[in-house]
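S.K.: predicted model and sequence below, questions to follow.
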Amino acid sequence: MGDARRTRAYIGSFTSAGGRGVLVAELAPDGAALEVVGESDAVADPSYLALAPGGALLYAVSETTEGAAAAFAVGAAEDPAPRLLGAPVPVDGAAPTHLALAAGHLLTANYTSGSVSVLPLAADGSPGPVADVARHRGSGPVAGRQEAPHAHQVLPDPSGRWVLAVDLGTDSVTVSALDPATGTLRPHGTTALRPGTGPRHLAFHPDGGHAYVLNELEPTVTVCRWDAAAGVLEALRETPVVPEDATGDRYPSELVVAPDGRFLWAAVRGHDSLAVLALDASGEKAELTASVPCGGHWPRDLALGPSGRHLYAANERSGDVTWFTVDQETGLPSRAGSVPAPAASCVVFG
């Protein structure tokens, strides 16, 4: 057991594919290595996680056909195993793949249903019954993947004024306003991206004025300008996240922006790589400078460690979390170690 000052990582996984649920790992004194110290299989397929401010509560989706969300009490030094707070709560949506906290509510992106659900949080932080479901509409040109909306991510913008939902099925990002009193989402606007790109996840630049959308069906990232005052996302250009000669499956999954805004990293499944993109001073131009092996197979998630000097890839099909030391001048990740984590799907630190 580590002491209370040791930083922890929480690893989500697919129990339906042999995962152990939510794993708790402690960060070693070197600031990089992980050691698993606890786990909970109380929720089926907790594929994506989010920590509450302060790190005492951990939220998880249950990426099942029924779809649910749950809260765990975490952080106790004497017992690292997550403790489930009540039963998982239905989200009125199928296969939730992502969740985020905003204005006293928990929001889930429901992939199969193509919707975003809003759940109010009780005084103890546990989610209550759904207050609102925003259903997306539309489709895209890629047969078998874009026959209907597929909300893949939902997150608040840095200003806290808006909620953005990234939809793979409709090649779009929807901007809404969340009413904290009622828990309802009011649609504000939609940004259309290039048809067939299949946007999956979005990350903001530290300046708060730019965002980057990682596309799953095309191995590219779309550079965008974000106007928080107006609530408008403007697509500027696309940049590849794999080399020109790359072949085979190339399905980008997650992206991370460096705290100083100089680099962007993206995980690519199939190609099993981590892309390094250099950002210019304006934040509006990205250039692929390197592509390195992810240390395993099928990197579903990518996270930056607390120091900003290490990246962690959750390699779903090889069943591990691999960490990398990042060169602060070039942004190049170098493999430094790994820990077994069957069917790993997500890593968060707190």
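M.R.: Thanks, I have it.
S.K.: from here on, contacts and neighbour counts on C-alpha atoms
M.R.: OK.
S.K.: run a quick neighbour tally on A56.
M.R.: 14 (other C-alpha atoms under 10 Å).
S.K.: for Y48, same thing?
M.R.: Burial measure for Y48: 29 neighbouring residues, criterion other C-alpha under 10 Å.
S.K.: check contacts around it.
M.R.: G12, S13, A60, V61, T97, H98, L99, S345, C346 (C-alpha atoms under 8 Å, 6 or more residues apart in numbering).
S.K.: identify the farthest-apart pair in the residues you listed.
M.R.: Using C-alpha to C-alpha, the two most remote members of those are S13 and L99, lying 14.8 Å apart.
S.K.: neighbour count winner among these two?
M.R.: When S13 and L99 are compared for neighbours, S13 comes out ahead with 29 against 25, by other C-alpha under 10 Å.
S.K.: below is an additional structure, to be compared with the one above:
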Amino acid sequence: MKKLLLIIALLSPALTFAQHKKTLPSTFDLVIGTYTTGASKGIYVYRFYEDKGRVAYLNEIDDVTNPSYVTASADNKFLYAVNEGPQGNVSSFTFNGHTGKMVLINKQSTQGADPCYVLEDKEQRNLFIANYSSGSLAVLPVNKDGSIAPLSQLVKDEGSSVIKDRQQGPHVHNVILTDNEKYLMYTDLGTDKVNIMRYKASKNPPLTPADQPFVSVTAGNGPRHMAFSEGDKYLYLVQEIGGVINTYANNNGNLKQIQSLSMLTPEMKGNIGSAAIKISPDGRFLYASNRGNANDIVQYAINPENGTLTFVSRTSSLGKGPRDFAIDPSGKFLVVANQNSDNVIVYHLDPATGKPGIVVTNIQVGNPVCLKFVPAE
């Protein structure tokens, strides 16, 4: 009986994904956010064909300052991008999935410095912005026409940690909502904490501290980005300064650490700079990126019984500074944005092992730092 249950547990994610895959469109738009301090002009859109990982340029919008993180609304009609700088803003755009055309609607101040992440709730009522340099979390309401209203709540972190040149104060970096959107969690690289809030869109303010208001990581590790497993049973956290991934069991907003793994090889020397973390659509594998001197993508298998990770593979990013990457919704391709070498690499993923294999596309884009897949109309 135990063997039968284990087989069912192993097959369940694959069966669920196979059912979901039938409803997937065959083409997507690949939206690329950039830093505009180099060769880039703003946000770029490419048509992505999931049959062979081919891409075709569609459109771009310039006169957008440092759109370093971009997200799409739940109905895919709008795009939102942070404008990273000393006086931070967030911009909204109409988005045509067929043509890739973007039109600016408006922008609002995030009341903080260097916003680096934006997330919208499913009901399209609020945007959540991570103001990195000023160490705050901003909440801005969204109107039905996609325009952004002025800030409604600002959660300001306090404190510091042990790496004096990196953690002299709070640095909010990433925001994530549970699937039921009752809880919001955000990382603070400067204070070595994952903060936990209750979220209720109809309340004023919408965010209040949870019963467990935060969890701390090992001092000096620097929490960066997070990913939930299906059903929010496990939370995975990549830590930028330490090059470490933590695994937490999640029980209604209460986190309990169950594993901590180094992403680095024993011979790794020099800068680390771990960055993005993503889970494959079928839930079998987790991937995370290293920048610094490593410039690679590390792959782990996820144990379906307890959520723990086991190392599978390590792949060169074929560039410098893989700040972000994405897995296409079909689960066939992994796309890596190499910020410091101005290229976006598309790898084919082995369907059995999940390992990145042959390179099918190399896109030349200036300072790419964010990748988003949006269904094409």
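M.R.: Structure received. Please read all numbers here as calculations on a predicted model, not as lab measurements.
S.K.: TM value for the aligned chains?
M.R.: The TM-score (TM-score structural alignment, normalised by the length of the first structure) is 0.94; 343 aligned residues with a C-alpha RMSD of 1.6 Å.
S.K.: re earlier: so which of the contacts of Y48 of the first structure sit within strands?
M.R.: G12, S13, A60, V61, T97, H98, L99, S345, C346 (DSSP state E).
S.K.: let's have these in JSON lines, adding distance to D245 of the first structure.
M.R.: Listed next are these as JSON lines, based on distance: C-alpha to C-alpha, whole Å:
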{"residue": "G12", "distance to D245 of the first structure": "33"}
{"residue": "S13", "distance to D245 of the first structure": "32"}
{"residue": "A60", "distance to D245 of the first structure": "38"}
{"residue": "V61", "distance to D245 of the first structure": "37"}
{"residue": "T97", "distance to D245 of the first structure": "31"}
{"residue": "H98", "distance to D245 of the first structure": "32"}
{"residue": "L99", "distance to D245 of the first structure": "35"}
{"residue": "S345", "distance to D245 of the first structure": "28"}
{"residue": "C346", "distance to D245 of the first structure": "29"}
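S.K.: neighbour-wise, which of those residues leads?
M.R.: V61 (33 neighbours).
S.K.: thought S47 was touching that residue, still the case?
M.R.: Yes. Applying C-alpha atoms under 8 Å as the test, V61 of the first structure and S47 come out as touching, 6.4 Å apart.
S.K.: hey, what's in contact with both of the two?
M.R.: T97.
S.K.: state the helix or strand in which I245 of the second structure lies.
M.R.: Using DSSP states H and E, I245 of the second structure sits in strand 244-251.
S.K.: and the contacts of the next helix or strand after that strand?
M.R.: Later in the chain than strand 244-251 of the second structure, the nearest helix or strand by DSSP H and E is strand 254-262. For strand 254-262 of the second structure, contacts defined as C-alpha under 8 Å, 6+ apart pick out 211-212, 215, 242-250, 308.
S.K.: buried set for the next helix or strand after strand 254-262 of the second structure?
M.R.: As assigned by DSSP H and E, the chain's next helix or strand after strand 254-262 of the second structure is strand 274-279. Going by neighbour count (16 or more other C-alpha atoms under 10 Å), the buried part of strand 274-279 of the second structure is S274, A275, A276, I277, K278, I279.
S.K.: so what corresponds to the last one in the first structure?
M.R.: The criterion is TM-score structural alignment: under it, I279 of the second structure has V257 as its aligned partner in the first structure.
S.K.: cool, V344 of the second structure as well?
M.R.: Using TM-score structural alignment, V344 of the second structure pairs with V321 in the first structure.
S.K.: can you check S161 of the second structure too?
M.R.: By TM-score structural alignment, S161 of the second structure lines up with G140 in the first structure.
S.K.: how many residues are close by the nearest residue to its match once chain neighbours are set aside?
M.R.: Leaving aside its chain neighbours, G140 of the first structure sits nearest to Q146 (4.7 Å; criterion: C-alpha to C-alpha, 6 or more residues apart in numbering). By the criterion of other C-alpha under 10 Å, Q146 of the first structure has 21 neighbours.
S.K.: measure the counterpart of L155 of the first structure in the second structure to L5 of the second structure for me?
M.R.: Counting by TM-score structural alignment, L155 of the first structure corresponds to I176 in the second structure. Separation of I176 of the second structure from L5 of the second structure (C-alpha to C-alpha, to the nearest Å) stands at 32 Å.
S.K.: neighbour-wise, which of those two wins?
M.R.: Taking neighbours as other C-alpha under 10 Å, I176 of the second structure and L5 compare with I176 leading, 21 against 10.
S.K.: distance from the helix or strand hosting the more buried one to the first structure after superposition?
M.R.: In this structure, I176 of the second structure sits in strand 172-177 according to DSSP H and E. Here strand 172-177 of the second structure, set against the first structure after superposition, deviates by a mean of 0.8 Å using mean C-alpha distance after the TM-score superposition for the first structure.
S.K.: who's in contact with that strand?
M.R.: Contact partners of strand 172-177 of the second structure, identified using C-alpha under 8 Å, 6+ apart, comprise 116-119, 121, 128-137, 157, 183-190, 224-227.
S.K.: let me know the next secondary structure element after it.
M.R.: Taking DSSP H and E, what comes next after strand 172-177 of the second structure is strand 183-188.
S.K.: packing partners of that next one?
M.R.: Contacts defined by 3 or more C-alpha pairs under 8 Å, 6 or more residues apart in numbering; DSSP states H and E place strand 183-188 of the second structure against strand 172-177, strand 193-199, strand 223-228.
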